[in-house]
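>>> Okay, structure incoming, though there's no sequence with it:
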C-alpha cells in the first residue's frame, strides 16, 4: 500500500510564482492598503470644517479606520491558513478602495455646500471601509511566511513590513504637495488611481504558497503537503481558520508577542498621529517642520525593520528585541526629560529605531513560537497589537490635560513604562520552555 505522504507519480502541476515574487507582490499590496488609509487624514479635516463636527465626533471619525483595520487583522489573518492569502488580501484591498472612492464621491458631489450632520453616518461607513487596507498586514505576514524557510523568516517578514510601512510617511510628504499644485480633488483622484494600479499589481504578483496552489488543484491535504515540502515549503497551516485562532490563542507566547507589538507597532501608530501635535505645540515648530519630523520618524521606523529582520535571523529574535527595546527606552527617557529641540529630535530617532527593530524581531518569533498556526498568531499579534495606536494617544493627551505644556514631554513616561515591561517580557520569552515544532514534519503538522 502506497504512503499517502509520498509525491504523486503523475506530473506535478506547474506552480506559479516564487518566494521573492510573492514577497514583492505582498509588499506592494500592503503598501497600497496602508497608504490608502493615510488619504483619509486630509479628507477628514475637510469634512470636519464644513460639517461643524463636535470634538467627540472628530475623535471617533479619525479613529474608525484604525479600529476596523486593527480588528479585521484577526479573522483575516487566520483566514490565510485555509486559502493562502490571496483571496482575503484582495477582498480587503477592494473594500478599502470602495471606502476611499466613497469619500472622494462625497467630496465631488457634496463638498462643501451640501454636507451636513445627516451625512456623518455615511462618512463613518466610508472611513471604516477605508480602514480595511490596514488589515492586509496580517494577511501578508501569513502569505509570506508560508513561502519562506524558517531560517529566512526574519528577513522576509521584515522586508515585507518595513517597505510596506513606508507608505504613511510618503503619503504625509507627497499628498500635501499634490493638494497645493492640483487641488484636493485632483490629488485625491491621482491617489485613488495609484491605489487601483497597486491592486492590479498584487493581482498579478500575489501568488499563494505551493501547498495552497496544490490544494486548489484538487490534491488532498497530505498529498499537497508532501509535494509542497519537496518544493521547499517548511510551514504548514491548520485546516480551519477558527482552529488556527484557537491554537494560537492557546499558546501563551502569542499573548506575550501581542504585548510586545502593542508597545512597538501600536506605539508607532500612536506617535505618527501624536508627533505633529507634539512638535507644533511643545516646540512651536512650523507645520511643515512637524510634517517632516513625523515623516522622518515613520520612514526610519519602517525601513530599519529590514536590517532588523536580518539581525533577528542571525542573532535570535529575543536578543535583538531586548537590545532594540533598550534603545527605545533610552529615547523615551530623553524625550521625557528634555526641553531641548535638538535633544528631543535625537530621542525621536532612538524611539523610531527601537520600535522598528523590535517589530521585525516580533514577527521573526511568530513562526518560531507558533509554527502550527502562523496565520492565527499573525492575526492576534497584528490585530490586538495595533490597537496601541487607538489606546495610547488618549494617555498622552491626559498628561497634557493635567500638566499643561510640560505634559507633552512627560507623556513619554508611557513609553518608558511600556519599554520596561516589554524588556521583562522578552526575558520571560527567552527563558521559558520551548515546545516541539510540528511543522518540520508535514504528516505531524497535518494530523493536528
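Right, received. Where do you want to start? Computed from a predicted model, the values in this text were never measured in an experiment. Numbers count the residues shown, from 1 in each chain.

>>> going forward, measure contacts between C-alpha atoms and count neighbours the same way
Fine.

>>> how about the helices in the stretch 101-250 of the chain?
Using DSSP state H, counting those that start in this stretch, the helices of the stretch 101-250 of the chain run over residues 120-130, 136-147, 153-164, 167-205, 210-216, 221-230, 241-250.

>>> what about residue 156, how many residues close to it?
Residue 156 has 29 neighbours, counted by other C-alpha atoms under 10 Å.

>>> Check the one 4 residues further on too.
Using other C-alpha under 10 Å, residue 160 is surrounded by 27 other residues.

>>> dropping in the other structure now:
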C-alpha cells in the first residue's frame, strides 16, 4: 500500500511505497531525541538513588522519603501538558531547548546553594519535573518524521531514553559516597550541557507539523473516551516503571539492609530491563497489535508485583522486579504505538496528556510505598494495590478492544 511521508530533507514524498524504518525518517533527530530524553530521565529520578543518603542527612521519615522521590514524578506529569502545548505552538526543538536550560540552571543553583531541608528537596523535585516533562517533547520530535507503519518503532527508540534511569542508579550512589550527595547535583550539569549542545546541532523539526490551534482546541481530545482510556493504560505501565525506578533504592536499603551503592546496582538491573524492551514493545505492537501486547503486559505485571509483596529473599524480589519491569517497559512502547493511530493530528498534546497520566501513576506508586511502610512497617500493601490496578487495566482493555478494532481507521495495526 502506498504511503505518504517526509524524507530526510523535509520534502514531501507523496504516495511513496512503504520503505524501511531507517530510510523513512530523520535519523539525526531520532538520535538527538534519544540523548535528550536519556539525560533528562537520568536527572528526573536522581533523588531516588540519592534518597538513602539524603534521608540520613536530613533525618527523613519513610513517608517523607516516599514523597521526596515522588515529587519530581508529579511535577513532571503536570509539566508534560505544558510541554505538549508548547510543542504544538513553537515546535519540539525550541521547547526542548527551553526545558534543558531550566533543568541545568536549577541543578547548578541547588548545588551552589545547597539543599538543607525536606522542603528544599521538594523544591528541587519540582525543578527536576522539567526533566521528566521531556517526554512530551522528545517523542513528537522524533515521531513526526515517520509514517504510521513505523510510529511504534520511532517512539519506542526515542522513548528508550528512559534508560537514563539506569545511569542515575549506577553512578549517583558512587559519586555521592566519593564527593557527597549535594555535589552530585553539580556534576550532573556536565553531561546535561554536553547533550544540550549535541541536541541543538542535530535536532530538526519535521516540516509536517500541524498548524497552531486555539488554546482550548488542544483539550478537545479529552472529550473523547479513547483519550481517557489511553491515559489510564499508561498510568499503569509508565507509572509502574518510573514509580519503581524512583522507589527501589529505598526499598532495597530498607528491606534488605543493602548499602546505597549495592541498592543502586540492583535498581539499575531492574530499570535496564524495562528500558531495553521499550522499543521492542513498540515493535511487538506494530507486529501483533497494541491491544494484544498490552493484555499480555498487564497479566505479567500483575503477577510479578503481587509476588513481590510476598518475597522474602533479595534474589526472589530482584527476579520479580526484573519481570515486572520487562512487562511494564513493553507496555510503555505498546501504548505509544496506539496513541498516534488514534490521535495523529493531536499527537503533541496527546503525548503530553498520556505522559501526564503516566507521571501521576508513578507519583501514586512511589508515595504510596512510603506511606505503606510508615503505617504498616511493610511495603507489601503498596505493591498489592498496584498489582490490582494492573488487573483493572486488563479488564479495561477487554472492554474497549472490540470497539477500537471496529471503529479506528487504523484497525489493522492495533
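Yes, it's here. Every value quoted in this text rests on a predicted model; they were computed, and no experiment measured them.

>>> coming back round to it: the helices of the stretch 101-250 of structure 1: which one's closest to residue 355 of structure 1?
Checking the helices of the stretch 101-250 of structure 1 against residue 355 of structure 1 by C-alpha to C-alpha gives helix 153-164 as the closest, at 11.5 Å.

>>> Now do the closest one against helix 136-147, angle only.
Helix 153-164 of structure 1 runs at 150 degrees relative to helix 136-147, counting by axes from the mean of the first three to the mean of the last three C-alpha atoms, to 10 degrees.

>>> roughly how far is helix 153-164 of structure 1 from the heart of the chain?
Remark: helix 153-164 of structure 1 is offset 11 Å from the chain centroid, using C-alpha atoms, centre = their mean, to the nearest Å.

>>> Packing partners of it?
helix 19-38, helix 136-147, helix 287-303, helix 305-315, helix 341-369 (3 or more C-alpha pairs under 8 Å, 6 or more residues apart in numbering; DSSP states H and E).

>>> Out of these, which one sits most buried?
Mean neighbour count (mean count of other C-alpha atoms under 10 Å) peaks for helix 136-147 among these, with a mean of 30.

>>> still on that earlier bit, can I get the helices and strands packed on helix 153-164 of structure 1 in JSON lines including distance to residue 225 of structure 1?
Below are those laid out as JSON lines (distance: least, C-alpha to C-alpha, whole Å):
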{"stretch": "helix 19-38", "distance to residue 225 of structure 1": "17"}
{"stretch": "helix 136-147", "distance to residue 225 of structure 1": "12"}
{"stretch": "helix 287-303", "distance to residue 225 of structure 1": "34"}
{"stretch": "helix 305-315", "distance to residue 225 of structure 1": "25"}
{"stretch": "helix 341-369", "distance to residue 225 of structure 1": "17"}
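
>>> Could you say which one of these comes nearest to residue 410 of structure 1?
Nearest of these (C-alpha to C-alpha): helix 341-369, 12.2 Å.

>>> other SSEs contacting that closest one?
helix 153-164, helix 252-261, helix 267-282, helix 287-303, helix 305-315, helix 317-337, helix 374-386.

>>> Residue 258 of structure 2 against residue 250, yeah?
No: between residue 258 of structure 2 and residue 250 there is no contact under C-alpha atoms under 8 Å: 9.5 Å.

>>> Report the mean deviation for stretch 170-177 of structure 2 after fitting onto structure 1.
After superposition onto structure 1, the mean distance of stretch 170-177 of structure 2 to its aligned counterpart is 2.5 Å, using mean C-alpha distance after the TM-score superposition for structure 1.

>>> rewinding a little: make a markdown table out of the helices of the stretch 101-250 of structure 1 and add distance to residue 67 of structure 1.
Below are these laid out as a markdown table (distance: least, C-alpha to C-alpha, whole Å):
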| stretch | distance to residue 67 of structure 1 |
| --- | --- |
| helix 120-130 | 8 |
| helix 136-147 | 14 |
| helix 153-164 | 19 |
| helix 167-205 | 17 |
| helix 210-216 | 30 |
| helix 221-230 | 35 |
| helix 241-250 | 20 |
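
>>> isn't there a strand covering residue 15 of structure 2?
Yes: the assignment for residue 15 of structure 2 (DSSP: H, G, I helix; E, B strand; the rest coil) places it in a strand.
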